[in-house]
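Student: no sequence on this one, just coordinates:
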């Protein structure tokens, strides 16, 4: 169980879903261990968040556990999508722990957002990789089958064809040096948004435990700021691509980002509820 996920699972505000898919990693495998490691390294955090004056254990988070993965990624995604749809039907915000980035397609399909915001070192706009159309390097292209627009923050790697695809009107790329100054557009207030964090968006100095580390990335603080800025607009969240190839740095960062999402999302919703009540 994710530490502090103490809500009644029959009526949660947020539901953690582990998705330990690990079939297409192109360099260092191990994402099957990601959900367990994220939960484990979250155990050292204080329950209280001073920035929002909230305690994580009081925000209605439940943990559904892991959805056991198998080798057919397309079939697994169909099943994981059905799980995420159940979460949404129950009135909860899905919080997915990967697993390789491919798993992000399940909550995207379940929520059907207009905009997908992705923190990622890689564009992930390929048609296929090594002949695999469901590779983790195709996830943002697949997400655009559902969403109208993708905003990719921190990208610094991609094939020539991917960079050409990124020039299209439905893709916005914010390269690492510009992320600190980026803020969600005002239009996000009126659009359905989903937030996905591939932990390799962070520089490997902060999160070495990932499958395809890429230097010159974001700081952990920059990722925190993005998550807290986008969370009030988002209907769901995932953090993916954590593996077991470090001493817990990537898992610790991923766990903290999940908590940051919940704190910022709950705080914004509390403000909205208070305003509605005043009316």
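Tutor: Here it is on my side, so go on. What you see is a predicted model; the values in this text were computed from it and never measured. Residues are numbered from 1 along each chain as shown.
Student: rest of the way, CA atoms for contacts and neighbours
Tutor: OK.
Student: could you pull out the strands for the stretch 101-250 of the chain?
Tutor: Assigned by DSSP state E, counting those that start in this stretch, the strands in the stretch 101-250 of the chain fall at 115-119, 149-153, 171-174, 193-198, 234-240.
Student: format the ones you listed as JSON lines; extra columns: distance to residue 213 and mean neighbour count.
Tutor: Listed next are these as JSON lines, based on distance: least, CA to CA, whole Å; neighbours: other CA atoms under 10 Å:
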{"stretch": "strand 115-119", "distance to residue 213": "14", "mean neighbour count": "25"}
{"stretch": "strand 149-153", "distance to residue 213": "16", "mean neighbour count": "23"}
{"stretch": "strand 171-174", "distance to residue 213": "18", "mean neighbour count": "18"}
{"stretch": "strand 193-198", "distance to residue 213": "11", "mean neighbour count": "26"}
{"stretch": "strand 234-240", "distance to residue 213": "13", "mean neighbour count": "27"}
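Student: so how far is residue 50 from the residue lying closest to residue 165 once chain neighbours are set aside?
Tutor: Closest residue to residue 165 apart from its sequence neighbours, by CA to CA, 6 or more residues apart in numbering: residue 125 at 7.2 Å. Separation of residue 125 from residue 50 (CA to CA, to the nearest Å): 38 Å.
Student: structure two is appended below for comparative analysis:
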């Protein structure tokens, strides 16, 4: 599994699946995402090199911590926090979701375990800055707002990429807190995004991609990035990666694994970039 990267009991890369889609607002099923992503990263399909010829097997060793499930979101946050703190001592974490609400739990856990500040680079079709959604303040539609309002990240240290379904209310919140929104149209014109902070957590909602490239998502939004455009954005990033997640992959609506293979491509290129930046 995982592109031929060796398994280790003393790894520098941890995987953790989070089987949570309770806040999915349209198509449920992304709790099955971790299984599909693990299958799609098989060394039977991929070699260990990324596009820049970084041999991931030379830079990384990994341990899969399995999956977390919970009955309530509060319980989920506590379980993620406990698991991360038990293992973290500077290693890179890859979290497999699950809907986008899991990023609240994972970002919080890494911040508390590392005791360091870092920014958030948020790849998504949607800004996820509603004050609440369907009565839920911790819905996947509220993740960025919760992180900012609760002081887990400063607004000026948030960059959102690929946005194409905002509301006036969310744009106003972004302007008031210094959050930078890079639209899908801007990426179409140029994939290079300058990041104003040195260390970052990366969060990839698979619906940042156009449904032609990732049909298996909870909330598809046409007019999105191509897989090639997203890879070029990843290559352009100039921040050290402290952790990253892949969320909202919904295998129930995927077609012949297209979305899962796109997720695998994202992971492989991020691991290559992270190896260069560490």
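Tutor: Structure's in. What do you need? A quick note: this is a predicted structure, and the numbers were derived from the prediction, not measured.
Student: picking that back up, so for residue 125 and residue 50 of the first structure, which sits in the more crowded spot?
Tutor: Taking other CA atoms under 10 Å, residue 125 of the first structure and residue 50 do not tie; residue 125 has more neighbours (24 against 8).
Student: to which residue of the second structure is the more buried one aligned?
Tutor: Counting by TM-score structural alignment, residue 125 of the first structure lines up with residue 129 in the second structure.
Student: my guess is its match contacts residue 147. True?
Tutor: No. Applying CA atoms under 8 Å, one finds residue 129 of the second structure not in contact with residue 147, separated by 9.6 Å.
Student: what sits against residue 114 of the second structure?
Tutor: 88-90 (CA atoms under 8 Å, 6 or more residues apart in numbering).
Student: got JSON lines for those, with neighbour count, secondary structure and distance to residue 236 of the second structure too?
Tutor: Below are these laid out as JSON lines (neighbours: other CA atoms under 10 Å; DSSP: H, G, I helix; E, B strand; the rest coil; distance: CA to CA, whole Å):
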{"residue": "88", "neighbour count": "17", "secondary structure": "coil", "distance to residue 236 of the second structure": "27"}
{"residue": "89", "neighbour count": "11", "secondary structure": "coil", "distance to residue 236 of the second structure": "27"}
{"residue": "90", "neighbour count": "13", "secondary structure": "coil", "distance to residue 236 of the second structure": "24"}
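Student: ok, of those, which one's closest to residue 59 of the second structure?
Tutor: Within the contacts of residue 114 of the second structure, proximity to residue 59 of the second structure (CA to CA) peaks at residue 90, which comes in at 14.7 Å.
Student: any idea how far residue 126 of the second structure is from that closest one?
Tutor: Separation of residue 90 of the second structure from residue 126 of the second structure (CA to CA) stands at 30 Å.
Student: before we move on, what about residue 237 of the second structure?
Tutor: Distance, residue 237 of the second structure to residue 126 of the second structure, using CA to CA: 21 Å.
Student: go on, residue 80 of the second structure?
Tutor: 24 Å.
Student: cool, and residue 87 of the second structure?
Tutor: 32 Å.
Student: over to residue 118 of the second structure?
Tutor: Distance from residue 118 of the second structure to residue 126 of the second structure, by CA to CA: 22 Å.
Student: now do residue 246 of the second structure
Tutor: Taken as CA to CA, the span from residue 246 of the second structure to residue 126 of the second structure is 15 Å.
Student: contacts for stretch 12-26 of the second structure, please.
Tutor: 28-34, 60-70, 90-99, 101-102, 138-140, 218-219.
Student: ok, now with 6 Å
Tutor: 30-31, 34, 61-69, 91-99, 139-140 (CA atoms under 6 Å, 6 or more residues apart in numbering).
Student: which of those residues count as buried?
Tutor: Using 16 or more other CA atoms under 10 Å as the burial test, the contacts of stretch 12-26 of the second structure include 30-31, 34, 61-64, 67, 69, 91-99, 139-140 as buried.
Student: picking up where we left off before, out of residue 237 and residue 126 of the second structure, which sits in the busier spot?
Tutor: residue 126 (24 against 20).
Student: surely that one touches residue 163?
Tutor: Yes. With contact defined as CA atoms under 6 Å, residue 126 of the second structure reaches residue 163; the gap is 5.5 Å.
Student: alignment lookup: residue 268 of the second structure to the first structure.
Tutor: So residue 268 of the second structure corresponds to residue 259, using TM-score structural alignment.
Student: for my notes, confirm its match occurs in a strand.
Tutor: No. Counting by DSSP: H, G, I helix; E, B strand; the rest coil, residue 259 of the first structure is not part of a strand but helix.
Student: any idea how far it is from residue 2 of the first structure?
Tutor: 10 Å.
Student: do residue 254 of the first structure as well
Tutor: Counting by CA to CA, the gap from residue 254 of the first structure to residue 2 of the first structure is 12 Å.
Student: would you turn the strands of the stretch 101-250 of the first structure into CSV with distance to residue 186 of the first structure?
Tutor: As requested, these are arranged in CSV below (distance: least, CA to CA, whole Å):
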stretch, distance to residue 186 of the first structure
strand 115-119, 13
strand 149-153, 14
strand 171-174, 15
strand 193-198, 12
strand 234-240, 13
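Student: which of the contacts of stretch 12-26 of the second structure fall within helices?
Tutor: In helices, defined here by DSSP state H, the members of the contacts of stretch 12-26 of the second structure are residue 34.
Student: now, the contacts of stretch 12-26 of the second structure that are in strands?
Tutor: 62-68, 92-96 (DSSP state E).
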